[in-house]
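*Asks:* have a look; sequence and predicted model below, questions after that.
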Amino acid sequence: MPSDSPAAPPNGGREDAVDGGSDTGFGVAVARMRDALERSRSDKLLALFDHLAARARDAAAPSEAQIAAEVFADGRSAAHRPDANVRVYVHRLRRLIEAEFAHEPGPRLHLPVGTYRLMLVDAATPAQHQGAITAQPPVVPPGPGPTRPWVIALVAVLAVVALVLGSALVVRWQRGAGDRLEGTAPWSALVGASRPIIVVMGDYYFFAETPASGMLARLVWDRAVPTREDLIIFQMLNPQTASAVTDRDQHYVTSATMTAAATIRAALLRDPAFAQRPIRLIAASQLTPDVLKVSDVVYVGQLSGIGALLRDPLTQASGFRLDAGLDSLVDAQGGKPYHSDGLELRDQRIARRDYGYLACLPGPAGNTVLVIAALRDPGLREMADLATDTGRLRGLRRGRIGCGGGFEALFQVRTLGNANLGASLVVDRPTRSQGIWDNAAPAPEYHPIAATAAQVH
């Protein structure tokens, strides 16, 4: 700590303590620095500087605990470690003071390392500054003398112990971070942002059909009519039957999709990196461009339930395409199909295989879009478990940071009827993410509603 006596500073420099002879220079320097901090628009830094300037005359420099209590106190408990805030802001203030007075002659403010006393010093050499920091006459070191062997041995032992303890702490920290979603791809792509996280559930549009006069209407899902706009097109092209179908604005979310979305949301709320951010659940039909551009989006559902807002960029980025039957993915590179057994029992055979899909894409406005999907419900349940298991996520390509520019992974899921039994990685590769939000995907060919293709629920 600096001495408070008015002893002459070394090297013939001016006094660094703020006494009566330097009040004017100190006040000018304080006013100049305060103007610079006001331009930085940091209330905390300005409050810290004002506190240190006001305490500069005190016999003892303010302590870390005093600064924490008088500048950074906000009513929170001590568990939030306000002293750490003091060290961070003092370091930032010291850098700003050095930058403000750099390369200029004359007196300047100085906040020495190791103390919280603000003082005035000359524009001197680094050695002279060091003398000003101590504010004491330099002490002539004693001449070299014999070093005792036990001192050397003790220093060596302490160095080894410090190295071992430091390594153990680093390993423990790394393991702790690795056990959280924030430390693994693709979730690490969402770390550091404050925007809301929207969990989007895949859903399906239903319309009402009245087969004949006097009969009750039934709700119908048809893959050729994924939205109410498609139903309007059908009515325009088929005026003779337009009155038989009506829009009820009904959408259906499978139970597996709701369970998977709840699993993802619960995992995010458990992770400290995401728990403080707003996390909402919505259906794919409720996702709008305004919501998409200000949120990180996590799609959860069957691949057939993804809405056009996400389906178009995903179609352009992915190396797979969903076949017309909605039960297979085809690799565009080699034409290899990946077919789900579905849930039906055929010839006494139980469904044994499904496919899960995981993708991470850069969003349209600096945000991120994750896709956790499958062809059928058993695969979706498995993907929800996999996407929240950091150990299994580490099986993806090593060294990937966040989205890594965009990637997709395909998993073969072992099933037993409607039960999921595990998954193995089949494909892990980058996506074609450049320009996916600037161009529309090719419009699908229009297929009129066929009565035999309609599925009644």
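*Replies:* That came through, no problem.
*Asks:* okay, CA-based contacts and neighbour counts for the rest of this
*Replies:* Noted.
*Asks:* quick check: the closest residue to residue 362 other than its chain neighbours vs residue 197, distance?
*Replies:* Spatially, and ignoring its direct neighbours in sequence, residue 362 is nearest to residue 368 (4.8 Å; C-alpha to C-alpha, 6 or more residues apart in numbering). According to C-alpha to C-alpha, to the nearest Å, residue 368 and residue 197 sit 10 Å apart.
*Asks:* with residue 182 instead?
*Replies:* Going from residue 182 to residue 197 by C-alpha to C-alpha gives 14 Å.
*Asks:* show me what contacts the residue nearest the centre of the chain?
*Replies:* When C-alpha atoms, centre = their mean is applied to the chain, the residue found nearest the centroid is residue 191 (1.7 Å). Contact analysis of residue 191 by C-alpha atoms under 8 Å, 6 or more residues apart in numbering lists 182, 273, 274.
*Asks:* helix or strand right after the longest helix seen in the chain?
*Replies:* Determined from DSSP state H, the single longest helix within the chain is helix 149-178. For helix 149-178, the following helix or strand on the C-terminal side (DSSP states H and E) is strand 197-201.
*Asks:* elements contacting that next one?
*Replies:* helix 255-270, strand 279-283, strand 296-302 (3 or more C-alpha pairs under 8 Å, 6 or more residues apart in numbering; DSSP states H and E).
*Asks:* again, only this time at 10 Å
*Replies:* Counting contacts by 3 or more C-alpha pairs under 10 Å, 6 or more residues apart in numbering; DSSP states H and E, strand 197-201 packs against helix 255-270, strand 279-283, helix 289-293, strand 296-302, strand 368-374.
*Asks:* using a markdown table, lay out the ones you listed together with distance to residue 47 and mean neighbour count.
*Replies:* What follows is those, written out as a markdown table (distance: least, C-alpha to C-alpha, whole Å; neighbours: other C-alpha atoms under 10 Å):
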| stretch | distance to residue 47 | mean neighbour count |
| --- | --- | --- |
| helix 255-270 | 34 | 18 |
| strand 279-283 | 34 | 17 |
| helix 289-293 | 36 | 14 |
| strand 296-302 | 35 | 27 |
| strand 368-374 | 37 | 26 |
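*Asks:* want to compare, so here's the second one:
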Amino acid sequence: MAQGSTSNADLAAYRAEVARLQAGGVVGKGGRLAELFDYLAQRGPLAPSATQGEIAAAVFGQTETDADDATVRVYVHRLRKKLDDHYRDHPPAPGATVLEIPAGIYALQVLPGNEPAAPPPPPAAAAPVAAPRGVLAVAAAAVLLAFALGWWFSGREHSTPNALWEPLTRSERPVLLVLGDYYLFGEIDPVIPENGRLIRDFRVNSAEDLLRLQNSEPDRYGMAEDVGLNYLPFQTSYALQQIAPLLATEGKQVDVIPASEMTAQMLSTHDVVYVGLLSGMGLLEDITFAGSSLSVGDTYDEIRDRRSDQRWISDEATRIAAPVFYRDYAYLARFHAPGGALVTVVASERVTGLRGIGPIVAGRHLPGELDEAAQGDGVEALIRFTGQQGADLSEAVELVRPRN
């Protein structure tokens, strides 16, 4: 659409695209971001750039003299990114109307010279879901590394699975390997971008959580941005190096996803193996501990016995930097979940347990009473690790129980 003139057809296409974005909730169903979009859309595709004062008065109810320029800049930046992300994730058809907020301009315009976007690559045949952007590369790299290293060093050691894994080899279902991951968001200063930073906030575990807090606590989260990133603790690869060959050598179909992408529906089609920290389990945390005599305590550094109120607390976080001994705890479980999935959990409170648990669960035989209990229908166990500056120095079985 040329600047300075417009046809009825162009204007109709612009209004249709505005209506489509509004109906689809691309910028939200309500709140300041949606109000900003509506304000700019109503001005039309050829309107001059609005001033910060005009936006502050019309959208935020501030007078021009009291307008908070940073607030206007932040919200325009967020709206621009929302539109960019939408068209990137949903490539428009050739010649379709695409809206943008050009850099440095406070106006909603039609992107000139819209070219057809390259189609996204077809998903792998075995993948049940697509991993979110950002976490995909991290998860794929960790898993490929684990499979490669594990296969290379495994030899004949894992040709016969131990009692924990043996029921999985008999199952006809494919395996869903779920990796504990964590959501990150950014704080972006549109004026001084180099001052931006990435943040892990335990209150914010998804883009939906972030949007809710942006609306309810704008003073604290007003400059936050969904940057499409999740991270995977690299210590997960230590456990994966041992566990991955167990799955690969049995010829099972293995699909890999981050825990943040898991849905309850997957429990009706796959068996599930979780590897990661207790704090990264997501949906699997509720499913696992709903049928357990144990529970996660006040923090993810703690596991509590519902029966006796005994607690097993990792002190790794406060002592790992010093050359002193500390304790960490790993949690193991195997059970049938609603939907029929056989779920195997290999988790820990902190990273020393995650580093040390791999060789134990992948060995030809499990330690004593754990090996005997794992031959039943279901089992859960705690293993205590003594660590020093991240190294696993010794381990001992702390608790073993049958479970449904």
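*Replies:* Received, thanks. Everything quoted here is computed from the prediction, not taken from an experiment.
*Asks:* kindly provide the TM-score of these chains.
*Replies:* Superposed pair, TM-score by TM-score structural alignment, normalised by the length of structure 2: 0.56. Supporting alignment: 248 aligned residues with a C-alpha RMSD of 2.6 Å.
*Asks:* test my guess that residue 266 of structure 1 contacts residue 281.
*Replies:* No. Residue 266 of structure 1 is beyond contact range of residue 281, at 11.4 Å (criterion: C-alpha atoms under 10 Å).
*Asks:* mean deviation, the top strand by length along structure 1 versus structure 2?
*Replies:* In terms of residue count, the longest strand belonging to structure 1 (DSSP state E) is strand 419-430. Compared with structure 2 after fitting, strand 419-430 of structure 1 has a mean deviation of 1.3 Å; criterion: mean C-alpha distance after the TM-score superposition for structure 1.
*Asks:* matching residues in structure 2 for that strand?
*Replies:* Mapped onto structure 2 using TM-score structural alignment, strand 419-430 of structure 1 covers residues 391-402.
*Asks:* before we move on, back to that, shared neighbours, residue 182 and residue 197 of structure 1?
*Replies:* Shared contacts of residue 182 of structure 1 and residue 197 (C-alpha atoms under 10 Å, 6 or more residues apart in numbering): 190, 268, 274.
*Asks:* let me see the contact set for the last one.
*Replies:* By C-alpha under 10 Å, 6+ apart, the contact set of residue 274 of structure 1 is 181-182, 187, 190-194, 196-197, 265, 267-268.
*Asks:* between residue 182 and residue 197 of structure 1, who's got more neighbours?
*Replies:* Legend: neighbour count by other C-alpha atoms under 10 Å for residue 182 of structure 1 and residue 197, higher for residue 197 (25 against 22).
*Asks:* trace the residue nearest to residue 362 of structure 1 over to structure 2, please.
*Replies:* Here residue 368 of structure 1 is matched to residue 342 in structure 2, going by TM-score structural alignment.
*Asks:* likewise residue 281 of structure 1?
*Replies:* Under the alignment (TM-score structural alignment), residue 281 of structure 1 pairs with residue 256 of structure 2.
*Asks:* and what of residue 184 of structure 1?
*Replies:* The equivalent of residue 184 of structure 1 in structure 2 is residue 162 (alignment by TM-score structural alignment).
*Asks:* so the residue nearest to residue 362 of structure 1 touches residue 190, yeah?
*Replies:* Yes. Using C-alpha under 10 Å, residue 368 of structure 1 and residue 190 qualify as a contacting pair, with a distance of 6.8 Å.
*Asks:* where does stretch 109-116 of structure 2 end up in structure 1?
*Replies:* Under TM-score structural alignment, there's no match for stretch 109-116 of structure 2.
*Asks:* run a quick neighbour tally on residue 153 of structure 1.
*Replies:* Look at residue 153 of structure 1: counted by other C-alpha under 10 Å, it has 11 neighbours.
*Asks:* distance of it from residue 163 of structure 1?
*Replies:* 15 Å.
*Asks:* intersection of neighbour lists for residue 368 and residue 197 of structure 1?
*Replies:* Taking C-alpha under 10 Å, 6+ apart as the contact criterion, the common neighbours of residue 368 of structure 1 and residue 197 are 190, 292, 295, 296, 297, 298.
*Asks:* helices of structure 2, start to end?
*Replies:* Here structure 2 has its helices, by DSSP H, at 8-23, 32-43, 52-60, 69-89, 135-154, 166-170, 207-216, 218-221, 236-248, 283-290, 316-319, 351-362, 368-373.
*Asks:* may I see the ones you listed organised as CSV, with distance to residue 100 of structure 2 added?
*Replies:* Output for those, formatted as CSV (distance: least, C-alpha to C-alpha, whole Å):
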stretch, distance to residue 100 of structure 2
helix 8-23, 11
helix 32-43, 11
helix 52-60, 17
helix 69-89, 7
helix 135-154, 27
helix 166-170, 51
helix 207-216, 21
helix 218-221, 24
helix 236-248, 40
helix 283-290, 36
helix 316-319, 46
helix 351-362, 44
helix 368-373, 60
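*Asks:* so which of those gets nearest residue 389 of structure 2?
*Replies:* Nearest to residue 389 of structure 2 among the helices of structure 2 is helix 316-319; the distance by C-alpha to C-alpha comes to 7.9 Å.
*Asks:* the closest one vs structure 1, average offset?
*Replies:* With structure 1 overlaid, helix 316-319 of structure 2 shows a mean distance of 3.6 Å (mean C-alpha distance after the TM-score superposition for structure 1).
*Asks:* pull out the buried residues from that helix.
*Replies:* Neighbour-count burial for helix 316-319 of structure 2 flags 316, 319 (criterion: 16 or more other C-alpha atoms under 10 Å).
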